[in-house]
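Undergrad: coordinates only, sequence not included:
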């Protein structure tokens, strides 16, 4: 089994985040690895294609502020210092690849919802991160309460 020294954890900050944080913490402890946390926010202009005739920058700033606070709470559980907490704008898979390279991580940990059917065909962030990563990727199968 590989020995990991630097782990990047990509979090969507959903209700499933705790499961991913727990698994990443276990891995970090087992390998004595440094853990970095990341949350990627897709710019609102991506979602709406610039079709909304209003300035969304204030809303975007609020989203970033809320994400930073949520990420800070996750980081506190794992004793991850502020300099290893990253909230970035962009496309999730692309930004996680970039950040992983920049931080020279040897493992990316992400949550996977195990979608089926149409959602599987359309792809997911987990699938996007897996393909194109320059290091190992662990997709943590998150369990919903209704599963």
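TA: Looks like it arrived, so ask away. Just so we're clear, the structure is a prediction, and the values are computed from it rather than from any experiment.
Undergrad: from here on, just use CA atoms for contacts and neighbour counts.
TA: Noted.
Undergrad: so what touches stretch 63-82?
TA: 13, 18, 21, 25, 35-39, 41, 85-87 (CA atoms under 8 Å, 6 or more residues apart in numbering).
Undergrad: which of the residues in that stretch are buried?
TA: Judged by neighbour count using 16 or more other CA atoms under 10 Å, the buried positions of stretch 63-82 are 64, 67, 68, 71, 72, 74, 75, 78, 80.
Undergrad: looking at the residues you listed, spot the one nearest residue 30.
TA: Distance to residue 30, by CA to CA, is smallest for residue 78 among the buried residues of stretch 63-82, at 13.1 Å.
Undergrad: wait, residue 87 touches residue 61, no?
TA: No. If you go by CA atoms under 8 Å, residue 87 and residue 61 don't touch, sitting 11.4 Å apart.
Undergrad: those two: which has the busier surroundings?
TA: Using other CA atoms under 10 Å, the more surrounded residue of residue 87 and residue 61 is residue 87, with 17 against 11.
Undergrad: now the more buried one, what's its secondary structure?
TA: The three-state assignment at residue 87 reads strand, by DSSP: H, G, I helix; E, B strand; the rest coil.
Undergrad: which of the buried residues of stretch 63-82 fall within helices?
TA: Judged by DSSP state H, the buried residues of stretch 63-82 include 64, 67, 68, 71, 72, 74, 75, 78 as members of helices.
Undergrad: tabulate those residues (JSON lines), appending distance to residue 108.
TA: As requested, those are exported to JSON lines (distance: CA to CA, whole Å):
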{"residue": "64", "distance to residue 108": "22"}
{"residue": "67", "distance to residue 108": "19"}
{"residue": "68", "distance to residue 108": "20"}
{"residue": "71", "distance to residue 108": "16"}
{"residue": "72", "distance to residue 108": "19"}
{"residue": "74", "distance to residue 108": "16"}
{"residue": "75", "distance to residue 108": "16"}
{"residue": "78", "distance to residue 108": "16"}
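Undergrad: check it against this one:
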């Protein structure tokens, strides 16, 4: 079993928030399986609510058009491939931030606030790339250990 287990929704699970994700992955193999199986539109809508994002913002972060996002929501078709990978990264980051900041409001306020460590840019502005998410995660870890830039 891997040290840092993550919570992810199983396609068949009924979810109300990202924090209540129903399936746990204990290895990279499980994460790959979940990503390949796809993420339900319900999970993506919960992620939207957790981050307080609108459809255009989620479409940009998942690298799909707003129209494609809407089609997934309307049809119930799961998000797969690179979109599911990015959405899983965002879910990881949300849970990590929630754990460190202690509340959704504090974490989301931090995401909106420009920080020196991220080039005087709000962390939220880096969410659209893998490397940006990694930078934000690294900064959250520094905060956890009391290292402020």
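TA: Perfect, thanks for sending it. No experiment lies behind these values; they were computed from the predicted model shown.
Undergrad: what value does the TM-score take for this pair?
TA: After superposition, the two chains reach a TM-score (TM-score structural alignment, normalised by the length of the first structure) of 0.24; 60 aligned residues with a CA RMSD of 5.3 Å.
Undergrad: re the thing from before, pull the most distant pair out of the buried residues of stretch 63-82 of the first structure.
TA: Using CA to CA, these span at most 21.1 Å, a distance reached by 64 and 78.
Undergrad: one step back: got a ChimeraX select line for the buried ones in the contacts of stretch 63-82 of the first structure?
TA: The following ChimeraX line selects those of the contacts of stretch 63-82 of the first structure that are buried, judged by 16+ other CA under 10 Å:
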select :13,18,21,25,35,36,37,38,39,41,85,86,87
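Undergrad: return the subset of the contacts of stretch 63-82 of the first structure lying in helices.
TA: Using DSSP H, the subset of these located in helices is 18, 21, 25.
Undergrad: of the contacts of stretch 63-82 of the first structure, closest to residue 122 of the first structure?
TA: Nearest to residue 122 of the first structure, judged by CA to CA, of the contacts of stretch 63-82 of the first structure is residue 41 at 19.4 Å.
Undergrad: how close does the closest residue to the closest one other than its chain neighbours get to residue 60 of the first structure?
TA: Excluding the flanking residues, the one nearest residue 41 of the first structure by CA to CA, 6 or more residues apart in numbering is residue 89, at 4.8 Å. Noted for residue 89 of the first structure: a distance of 10 Å to residue 60 of the first structure, by CA to CA, to the nearest Å.
Undergrad: give the other helices and strands that whichever strand or helix holds residue 109 of the first structure contacts.
TA: For residue 109 of the first structure, the element it lies in under DSSP states H and E is strand 107-112. With contacts defined as 3 or more CA pairs under 8 Å, 6 or more residues apart in numbering; DSSP states H and E, strand 107-112 of the first structure has these neighbours: strand 6-10, helix 17-31, helix 125-130, strand 136-141.
Undergrad: how about a cut-off of 6 Å?
TA: strand 6-10, strand 136-141 (3 or more CA pairs under 6 Å, 6 or more residues apart in numbering; DSSP states H and E).
Undergrad: please, which helix or strand holds residue 7 of the second structure?
TA: strand 6-8.
Undergrad: tell me which helix or strand comes right after that strand.
TA: Next helix or strand after strand 6-8 of the second structure toward the C-terminus (DSSP H and E): strand 23-25.
Undergrad: buried residues of that next one, list them for me.
TA: Burial within strand 23-25 of the second structure, assessed by neighbour count using 16+ other CA under 10 Å, is assigned to 23, 25.
Undergrad: packing partners for that strand?
TA: Short answer (3+ CA pairs under 6 Å, 6+ apart): strand 23-25 of the second structure packs on strand 6-8.
Undergrad: now the strand it packs on: buried residues?
TA: Using 16+ other CA under 10 Å as the test for burial, strand 6-8 of the second structure gives 6, 7, 8.
Undergrad: quick one: list the elements packing against it.
TA: So strand 6-8 of the second structure, by 3+ CA pairs under 6 Å, 6+ apart, packs with strand 23-25.
Undergrad: can we see that at 8 Å?
TA: So strand 6-8 of the second structure, by 3+ CA pairs under 8 Å, 6+ apart, packs with strand 23-25, helix 81-101.
Undergrad: tell me the angle the helix or strand following the longest one makes with helix 81-101.
TA: I take that to be helix 81-101 of the second structure. Using DSSP H and E, the helix or strand that follows helix 81-101 of the second structure towards the C-terminus is helix 104-112. Here the directions of helix 104-112 of the second structure and helix 81-101 differ by 120 degrees (axes from the mean of the first three to the mean of the last three CA atoms, to 10 degrees).
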